[in-house]
Every structure is written in C-alpha cells, then in structure tokens.
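Visitor: coords below, sequence missing:
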C-alpha cells in the first residue's frame, strides 16, 4: 500500500517537532554530565529495563551514563558501589535502594561533595536524597493489587503475598496499603495468611511459592508485587496441580509474563513501564544538577518525551498509574 503524501509529510513534521522539543530541553541542561544508575540488583530484568531508560535519556541530553550494582539484593550490598561513585565524582546518582537506611550515611557524603542523589522505585530516608521518582502512587498500587485479586477470586478465600526482601521500602509500603484495603467493607471473606520473602532471587522465590501452596491447601491466590517473584511463582504454578485453581497476580513485565498469560497460568497482572521510570529519573537528576529545580514541592520540569512533571511533598515525583495486563492487551506491549 502506498502512503499518502500529505500523511507522510504530517508524520515527518510531527517527528521533527518532537526532535526539536527534546533538543530544546537538552539546551536547558548542562552538557557532559556524569550520571550513574545503581539498581537493587544488576541481573534483575526489571532493573535492566529501567537502565535502558536511563541510557536513552542520557543520550538525549548528551550525558554520560553507567549502570553498576550488586548481583544480590542484600541491604549492605550497594554500599561499596556508592563509595566508588563518590570517588568518581559523579554529577548524579540514581538508585533503587535495598534498604531505606543502610545507604544514608554514604549518600550524605555524596551530597556533601555536590553529587545529586535521586531515588527511584524504592526510596531511601529523605535526608539521603533530594528527590524520589515513584513508579505510581504507593497507596494506589497497594489497593489496586488487592482489588484485582478480589475480582479474580470472587472476593473470598485465603491468599498470600510473595514479596522481595523484608527491608524493601517499596514492597513494605505497598503491603501496608494492601492491609488497609483489606479492612474496608467487602473483603470480609478474604484472609491474608502469609507474607513470604523470595529476596528478589529467582530460585528462592520459586521455592517460596512452592512452599506457600503446600503449606496452605485452601489457598486461592498469591500476590507477588515483584517482577522476579511473580515470574518464578508462575513458572512453578504452570507445571503444578494448582494451575487453574490458584490465582497468581502482582507486578510483572509483559514480556516475562506473556507465555503464562497465553497458557492460562495467569489471568491478569499490573505494572508501569520501567524504562519510563529510569528515563524520568535521569531528566530529574539532570535538572537538579543544572540548577533548574531544587526538589521543592510545586516545582515543575520537562522530562523529554514524557512531558512536564510536578514535584510533590518530600521531593516525590509520580510517573503515573499502573496498567493492568491480560490476554486482551498484553501483545500491545513490548518491554
């Protein structure tokens, strides 16, 4: 089919306008910035996707980026990397914390030498960073997970939560909101029987999922608000006698969960685009270093293709609401 010349011209104009907008934003930012991304775990697929967003934004603003981090999600595993980045005199550090407090003394040293610290995905104590880029409103995530599970199990039955690490800030905040949602009228027939921890390790999460299903024979559902946990649990569930009997939902990427949706192991789950999260954090960090914002509530900044964002209380910026993925829409997404 031949493209209409007017349509082709319009597409070209829109593409030029988008490129011009990004170039204009880049001119408002200092050039050649050094920005490092320190995820919870370097080999976590979720973190790799977030890192790709950091890299994309860094290219747009002509910054130099790197991603470094531990292979495990221990509370102290990130300390050495923070110290190295301080020695390198990075202009900004973007990090997802394995523990809200363990890194704070080292992050304070980074800030004292002028390095801007932006937390993303999993926050640190406020005195350890300037801004926190939250994937979505924490209350909204926690409540939405319970609401989705309630719909999938008909509002009744025992369920468990398969979390990441016991100290993960984001996980614990979401679980707290899940518990609050359960106290609302309408959930009297649902009961949370266990919170298990897979430590964001694939094999441990697999074993924990297996253990939950064996320990609680009346279990109707599992919420795994971690991309590692939900995929490991789905892998076990897909080849077990519980497939089709126990509902699994939580937070996962479309690419890792697509096969489990297609084979009927999982009906629906939720997430945001991790690449956009890293992308937004990079623009926030660059604006901080460039002096365009200070992280105070009410300030706004432009974040490339994502548009304008406002800084909220305690330096928090929210990417946007999560998306629910199911068989009807999962093939529209590739991340």
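Guide: Cool, the structure landed. Here the structure is a predicted model, which is why all the values come from computation and not from measurement. Numbering: from 1, shown residues only.
Visitor: C-alpha only now, for contacts and for neighbours.
Guide: Will do.
Visitor: Break down this protein into its helices, ranges please.
Guide: With DSSP state H as the criterion, the chain has helices at 5-27, 45-60, 79-87, 104-112, 138-152, 169-182, 202-215, 227-238, 254-262, 274-289.
Visitor: could these go into a markdown table alongside mean neighbour count?
Guide: A markdown table is the format used below for these (neighbours: other C-alpha atoms under 10 Å):
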| stretch | mean neighbour count |
| --- | --- |
| helix 5-27 | 13 |
| helix 45-60 | 21 |
| helix 79-87 | 16 |
| helix 104-112 | 17 |
| helix 138-152 | 20 |
| helix 169-182 | 19 |
| helix 202-215 | 18 |
| helix 227-238 | 24 |
| helix 254-262 | 18 |
| helix 274-289 | 26 |
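Visitor: I'd like these as CSV, with distance to residue 315 appended.
Guide: Below are those laid out as CSV (distance: least, C-alpha to C-alpha, whole Å):
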stretch, distance to residue 315
helix 5-27, 21
helix 45-60, 19
helix 79-87, 21
helix 104-112, 15
helix 138-152, 15
helix 169-182, 16
helix 202-215, 33
helix 227-238, 26
helix 254-262, 30
helix 274-289, 11
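Visitor: Could you report the separation of residue 17 from residue 29?
Guide: The gap separating residue 17 from residue 29 is 19 Å, by C-alpha to C-alpha, to the nearest Å.
Visitor: ok, second structure coming up, stack it against the first:
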C-alpha cells in the first residue's frame, strides 16, 4: 500500500474513533439528564414543591419549640409531646422561649432561632401579628413553621394544630357555664392575655352562644385578663368577686387562670355560691372538683397537641406534606391525620371532667 493510502486509512480510523467518543458522550449526557430529572422533587403548577405522600420521615431533623412562656405547666406538658415526637423520628427538638407572655416577647428569641437554621420552628403564638414578620423570615429561609395551641397570622405559618374546633370549645364553655349556674345569673371570664388568639376566638363564640335563646338566662358582665400569670389571675379573681356581688360563675379558658381562680374561691366565703369552670388539667383541678369549688371543667391532652405538632412539622420538613388542604400523614400513636382548610389540623373534641370521672385521667 502506498504512503498516501496508508495515511488516508489512518485518518479514517482516527475520525471513526472520535465520532464514537462524541456519540458516547452525548449518550452519557442524555442519561445524566434523565437521571437528574427523575430524582428531582416534583413540583406543583405554581412551581412549589409537591407533597410526597409515600415518602419517609427524614432522620436527624432538628426543631426549635417555643411556648408562650417558660414555666407554664400547660406549655411544659404540650412541649414535652413535641420533643417526644421528634425523638421517635430520630430527630431532636430543643425548647426556647420567653419568661413572660407579652405580645412581642417571642420575637427576639425567634430571630435568634432563625440564625441556627433548624428544619422547623413549632410555637404557641402570644400574638398572631407580632410574630408574623419574623415567622415569614423563617419560611423564606426554608424553615418549616407550625403553630400549635395558639395561632399566628395564617400567611406566617404552614400548619396550625388546633386542640379542638373553635366552635366546639366556645360551645363547651357556654354549656358548662349554664350547667354550674342552673342557666341563670351573671358570669365573668378570666382570660389569659388580651391578644391571645385562641382565647379571643373562644370568647367570641361564647358571646355568640349567650345571644341564643338556650343561654338567654346568662349575662356576661366582665372579661378580665390574668396574663397567664398565677398571681395576677389570683388577684383578678378577687377583683371580680368584689366588683360583682351577684356573680354566679367564673369561666376561665386558660389552665393558669382556672387554677388560680379555684385556689382563691376554695377558701373564700363565696365558695359554693360562685363556681369556677373553663379549661384546666385534671391533676391541677382534682382537689377543687372534689371539694366542690368546680363542678365541671374541660380540656384535651396538651401533650397530644404538642405530639401532633411535632409530627406535622417533621412531615413538612420531610416533604411528605406541604400544608395543603386534603393532604394526609401518619402521626405516630395518633394515627392518620388530614389537613383541613387554611392549614388547620384538629386534635379532637375536649373532654369534660367531673367528680365521677376525674380520677380516670392523669395529666
């Protein structure tokens, strides 16, 4: 073979090798693109992440849990449920909060929490609007935000864990007030703070019920605020009894308030003439039920509220849910739960406690 023909054959062979390498490279690029697309998270029509109902809870999640205030027995019980949920899922939840229940007392602590970049923040809001701007900052930083027990502005969180429906709690307060007064007389409310979202919603429903024929014999004379502080609630009780000598019942939709009111009335000359009812825990109210200071009160299990909040936050952080209405997830010992309108999840109806059943409950 001539030199010309040998050179031509060599160039043909080299060209064939180069073409083969280009084709192979293109094939690799195509495969990589398909693999990347298939492993990317699904998105919704508006570009947001879609829920993966069949997904698994991520291990190692970290959350910051914030009560209305540290040292509140109800809040401590609730937050212990959140910690329990994260521990079950192989994660970690730390409790941080203010020492008072002021409207803006949570804000600087939330700002500090954001800097730690947790997977989720779970809180009971002292004021729905005061915490909203900083919670929106958390969401912008890809931190999931869940409120429990007391809500924030709906656009500042993804999910709200409601103890029971607002209507159901308000109706329960009206029914118990009617029961302990025989359906007639003056009643007063001893609330937590003036800005507490849950308290105000329940009191609104209570007022509405008092306008109906069924409760027309009751008259609400005052809404007092003990700021979820034991001593102030105790003093407010004393003030109510002094200002309204014909008072028949104090309705306290707060565990701090009901315990303080019952403690004052239990040694007051008006014990038996004025009843205490509302929302409390069996352990704090047991002796007051048995000595006649409180014939009936109601509550859900606060630990279950926090436990459900923990699972909801973990489901959000794991991509199992996004907070959209109709989504479902498994919440440990509480079973499957569904998200309702506006990102709300309801634990269940409150239980009413009386002398007959109070020893069946320990919390």
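Guide: Yes, it's here. The model shown is predicted, which means the values in this text are computed figures rather than measured ones.
Visitor: so what number do they get for TM-score?
Guide: After superposition, the two chains reach a TM-score (TM-score structural alignment, normalised by the length of structure 1) of 0.91; 311 aligned residues with a C-alpha RMSD of 1.2 Å.
Visitor: ok now do residue 97 of structure 1, which residues does it touch?
Guide: Contacts for residue 97 of structure 1 (C-alpha atoms under 8 Å, 6 or more residues apart in numbering) come out as 39, 40, 78, 103, 119, 120, 122, 123, 124, 168, 169.
Visitor: What does the last one correspond to in structure 2?
Guide: For residue 169 of structure 1, the aligned position in structure 2 is occupied by residue 197, per TM-score structural alignment.
Visitor: again with the fifth one
Guide: With TM-score structural alignment defining the correspondence, residue 119 of structure 1 maps onto residue 147 in structure 2.
Visitor: That match and residue 161 touch, don't they?
Guide: Yes. Counting by C-alpha atoms under 8 Å, residue 161 is a contact partner of residue 147 of structure 2 at 6.2 Å.
Visitor: joint contacts of those two?
Guide: residue 309.
Visitor: which one is residue 336 of structure 2 nearest to, not counting chain neighbours?
Guide: Residue nearest to residue 336 of structure 2 in three dimensions, not counting chain neighbours: residue 330, with 4.3 Å by C-alpha to C-alpha, 6 or more residues apart in numbering.
Visitor: which residue in structure 1 lines up with the one you found?
Guide: Counting by TM-score structural alignment, the partner of residue 330 of structure 2 is residue 302.
Visitor: show me what contacts the aligned residue in structure 2 for residue 238 of structure 1?
Guide: If you follow residue 238 of structure 1 across to structure 2 using TM-score structural alignment, you land on residue 266. Contacts for residue 266 of structure 2 (C-alpha under 8 Å, 6+ apart) come out as 288, 291, 293.
Visitor: please redo it, this time with the cut-off set to 6 Å
Guide: residue 293 (C-alpha atoms under 6 Å, 6 or more residues apart in numbering).
Visitor: Next one: it from residue 81 of structure 2, what distance?
Guide: 31 Å.
Visitor: And residue 22 of structure 2, by the same measure?
Guide: Distance from residue 22 of structure 2 to residue 81 of structure 2, by C-alpha to C-alpha: 59 Å.
Visitor: cool, residue 328 of structure 2 as well?
Guide: Between residue 328 of structure 2 and residue 81 of structure 2 the computed distance is 20 Å (C-alpha to C-alpha).
Visitor: and if you look at residue 157 of structure 2?
Guide: Counting by C-alpha to C-alpha, the gap from residue 157 of structure 2 to residue 81 of structure 2 is 20 Å.
Visitor: Over to residue 342 of structure 2?
Guide: 23 Å.
Visitor: And residue 24 of structure 2, by the same measure?
Guide: Taking C-alpha to C-alpha, one finds residue 24 of structure 2 at 56 Å from residue 81 of structure 2.
Visitor: what's near enough to touch the aligned partner of residue 117 of structure 2 in structure 1?
Guide: Residue correspondence to structure 1 (TM-score structural alignment): residue 117 of structure 2 is matched to residue 89. Counting by C-alpha under 6 Å, 6+ apart, residue 89 of structure 1 makes contact with nothing.
Visitor: go with 8 Å
Guide: By C-alpha under 8 Å, 6+ apart, the contact list for residue 89 of structure 1 reads 113, 115.
Visitor: Same check on the one 4 residues further on?
Guide: Counting by C-alpha under 8 Å, 6+ apart, residue 93 of structure 1 makes contact with 35, 36, 37, 38, 85, 115, 116, 117, 118, 285.
Visitor: now for the last one: what does it line up with in structure 2?
Guide: Applying TM-score structural alignment, one finds that residue 285 of structure 1 aligns to residue 313 in structure 2.
Visitor: The first one too?
Guide: Alignment note (TM-score structural alignment): residue 35 of structure 1 maps to residue 63 of structure 2.
Visitor: Now do its match against residue 313 of structure 2, distance only.
Guide: Residue 63 of structure 2 is 8 Å from residue 313 of structure 2, by C-alpha to C-alpha.
Visitor: Can you check which residues contact both of these two?
Guide: Common neighbours of residue 63 of structure 2 and residue 313 (C-alpha under 8 Å, 6+ apart) are 120, 121, 122.
Visitor: can I get the residues you listed in CSV with distance to residue 166 of structure 2?
Guide: Output for these, formatted as CSV (distance: C-alpha to C-alpha, whole Å):
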residue, distance to residue 166 of structure 2
120, 25
121, 23
122, 20
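Visitor: Just to confirm, what residue in structure 2 is aligned with residue 64 of structure 1?
Guide: So, by TM-score structural alignment, residue 64 of structure 1 is matched to residue 92.
Visitor: you'd agree that match is up against residue 83?
Guide: Yes. In this structure, residue 92 of structure 2 is within contact of residue 83 by C-alpha under 8 Å, at 7.1 Å.
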